[in-house]
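Trainee: With the input below, show me the fold.
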Amino acid sequence: MSYDSLRARIERVAEIATNLTNDPNAPKYHHVVPQSYIRRWTPGGKGAVRSVRIDDGRGKLVGPRKVGGVEQFYRLEADDIDQTSTPPLVVEVLLEVFDKLAKVRIDELLAAEPGPVTDVEMKRDLAMVVAAQMSRGQSFRQEQLDLLEYASRQDPIEHSKVAARIWLLSTGQSLDDETIEVAAAQMREKDRRSLISQDHKPQAIQLMMQNFTKLIVPLITRNWAVYCTQTPLLTSDDPVVVIGGPSTDRRVKPGNASAAVWIYPIDRHRLLAFFRPGISPQLPFVLDAVETYEINQEIVAAAYEKIFEHPDDDIASTITVPPWPVVPRAETVVELSRRPTRWFESAELPAAPVSRWYQR
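Mentor: As a prediction, the model looks like this:
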């Protein structure tokens, strides 16, 4: 997708979203994973998918239109938001653009042989799709709400001084009191002017869009490869999974930049993997039954609430993971940044999946 094409689509998005503002038939059920994506786990792209709740194992067959979403999840609405300049459904409509792009590009990947992905346009387009998927789900939303709640408990002046001191130190500037005061005041003013609203939900959606743009270049610069699997894959309501690697603490979420590999199931038997620069995709580009089980376990463990599988498969019942741990409210930036995984309180931690990926 060229820059001019993307700009034209964004302008069209704004027009569509404006027209939907007062439309009683406007979409209310907002998908955190696209319908077209979920259909890849239905028989022949039609019918139902099995949706399974991880914590209690309860499953049911559901059509793609009513699975993988939350009511009004992306609706931008607050007393201090002008609907004429910021239509409530602008984000939902924008995500539909990426959903259509995803269908086209993933179809092309599935038509090709497994192996490295080097096509520049393919990587550029799918990087936008994957970055959007990483930012649009309930897990990321909760992280942003936690961040906003933490920030609301801090003294704004002292908080800005800490941020200013960190920024001045990282850029090699003076750390005298006057310079810190000026930089902190500028940061507070910038934050005030840049906030879309004082309400946390619109702020979280705004942070989602900012995070999405920051992920695109790091994604493109990774080494991509498609792997096929000997046994079926499942997927989830948070299908892009970040794997730190064998040397990282499995009890906390790894950082995106340092993680060895990010994975994204693109259909029942294909997995798209993004390796950190310096790690080359390993032959063969086929995952055996054990490796596929490890990947499925990783997908289940990273899911927010639900997994989705083909009705003919019975993968969910073979994988057990702990529930999300209940942790105390973060009182420091360090505590806030150490996001726990489902393995946070486990005595035995699973090894990072597909051990051959990390061998030099």
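Trainee: okay, CA-based contacts and neighbour counts for the rest of this
Mentor: OK.
Trainee: Check which residues of stretch 70-83 are buried.
Mentor: Residues 72-78, 81 are the ones in stretch 70-83 that count as buried (16 or more other Cα atoms under 10 Å).
Trainee: got it, and stretch 333-343?
Mentor: 340-343.
Trainee: Pick out whichever of those sits closest to Val52.
Mentor: Nearest to Val52 among these is Arg342, at 16.9 Å by Cα to Cα.
Trainee: Give me the neighbour count for the closest residue to that closest one other than its chain neighbours.
Mentor: In this structure, Arg342 finds its nearest non-sequential neighbour in Trp324, 4.9 Å apart by Cα to Cα, 6 or more residues apart in numbering. Using other Cα atoms under 10 Å, Trp324 has 18 neighbouring residues.
Trainee: Please generate a structure for the following sequence too, so the two can be compared:
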Amino acid sequence: MKINSWLTDDEIAKSKTITRNNSNRTRRHHYVPQMYLRRWTTESTKTVRFTEISTHVSELKDPDSIAYEENFYQIAADDIDLDAHPDLWFETHMSRIENAAARWLRSLDGLPDGRLTDPNLRANLAVFVALQGLRTPRQRASQLDIGDRIEQYGARTILDNPIALALVCAANGIQYDPSSHNQILETMLASEPISQEAKPVAIDSAIGIWRRAIAPHLTERSWWLVSSTEPLLTCDEPVVLVGKPGQSREYVRRYYTTPLILFPVGPHRLLVLTDSNQPLTRPFSLDATETSAVNLEIAANCFEFVYERADTNIAANISVPDRPETNPTAETFWQEVNTPTRWLGSLSAPEWPLQRWTQEHQR
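Mentor: All right, here's what the predicted structure looks like:
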């Protein structure tokens, strides 16, 4: 499979060069791109409504002033060579991708509902959607927690298991061969991290997973455009993994095994990614009940905030449980790093949405 240029060493080197030659030090790092949130603004108002889902406190603000943390993507530590690795190169690289992604998303506006057939557009969107799924505060917290748990349990203890090592290989785009288990294990254990500090390691790990695993995986999925007459939300975790009837809702699903991946691209448009051999059936539009279920799923998936048009207030009527920090019953490394959802332990978890596309007869 051809590697998308945005994932290559050449483009990353270009971003590093741009960063070295740029005297501007951007401190406000948006984990939800401004250009993406502006798709929920109107000509009459340049603001979006953002709501803290736990309190329902809501405000109208410009996308520039929300969904950011200062220096969130700065990769800096005393043991990092800042000439070889300029501290803001990843922020630069994401900004370059976002500039291109604004065009990619606009191109969707002129396309009809149904299957997305342009392979170049799919490959580019895979880069953007995968990046958005891995750049968020929840994902950063998850990477930091994994680092802590590795320190607790020991890397060799965790990885010296065929199932565990195969999972880690898949996450890093490495082909696992049981006959080479020991060789792969020793190679992994001998690899030096970018730093001894936790934040650079967490960012570097997310970059690797994005480049070598998730973006290539999304490229291989089938992509579909779906519309809705009722307005859609988005959130600070807008890549939403959806299961099928009978699958647990208590833990965040995995990219490789989830039947559907949802990504809102506007207040009335949704990207739906399916398994490569799973077509969607008509109609490629959501009725009011389906839109409501998708909005609930988006709200439940958020880390803290949901976003919508200024002239709507959908989030005011959505209630979801608080997000659990940890799994209180975890006893092993893999249980501890299995991210719980808001439905952990809930007796009132809703059914998965869009079951007309995930029922067994559709697979």
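Trainee: wait, which of the buried residues of stretch 70-83 of structure 1 is closest to Gly57 of structure 1?
Mentor: Set against Gly57 of structure 1, the nearest of the buried residues of stretch 70-83 of structure 1 by Cα to Cα is Phe73 (24.7 Å).
Trainee: Setting aside sequence neighbours, what's the nearest residue to that closest one?
Mentor: His30 is the one closest to Phe73 of structure 1 (Cα to Cα, 6+ apart), at 5.8 Å.
Trainee: On the three-state scheme, the one you found is what?
Mentor: Here His30 of structure 1 takes the strand state, with states given by DSSP: H, G, I helix; E, B strand; the rest coil.
Trainee: Could you check which helix or strand contains the residue nearest the centre of structure 1?
Mentor: Nearest residue to the geometric centre of structure 1 (Cα atoms, centre = their mean): Met134, 1.4 Å. Secondary structure from DSSP states H and E places Met134 of structure 1 in helix 120-136.
Trainee: Average offset of the following helix or strand past that helix relative to structure 2?
Mentor: Next helix or strand after helix 120-136 of structure 1 toward the C-terminus (DSSP H and E): helix 138-152. Taken against structure 2, helix 138-152 of structure 1 registers an average deviation of 0.8 Å after superposition, with mean Cα distance after the TM-score superposition for structure 1.
Trainee: which secondary structure elements does helix 138-152 of structure 1 contact?
Mentor: helix 200-220 (3 or more Cα pairs under 8 Å, 6 or more residues apart in numbering; DSSP states H and E).
Trainee: residues in contact with the helix it packs on?
Mentor: Taking contacts as Cα atoms under 8 Å, 6 or more residues apart in numbering, the residues outside helix 200-220 of structure 1 that touch it are 74, 76-78, 123-124, 127-128, 131-132, 134-136, 140-141, 144-145, 148, 195-197, 257, 274.
Trainee: same thing but at 7 Å, please
Mentor: 74, 76-77, 123-124, 127-128, 131-132, 135-136, 141, 144-145, 148, 195-197 (Cα atoms under 7 Å, 6 or more residues apart in numbering).
Trainee: buried stuff in that helix?
Mentor: By neighbour count on 16+ other Cα under 10 Å, the buried set for helix 200-220 of structure 1 is 200-209, 211-212, 215-216, 219-220.
Trainee: got a list of what Gly69 of structure 1 touches?
Mentor: Taking Cα under 7 Å, 6+ apart, one finds 29-33 in contact with Gly69 of structure 1.
Trainee: residues contacting the closest residue to it other than its chain neighbours?
Mentor: With Cα to Cα, 6+ apart as the measure, His31 is the residue that lies nearest to Gly69 of structure 1, at 3.9 Å, once sequence neighbours are left out. Applying Cα under 7 Å, 6+ apart to His31 of structure 1 gives the contacts 68-70.
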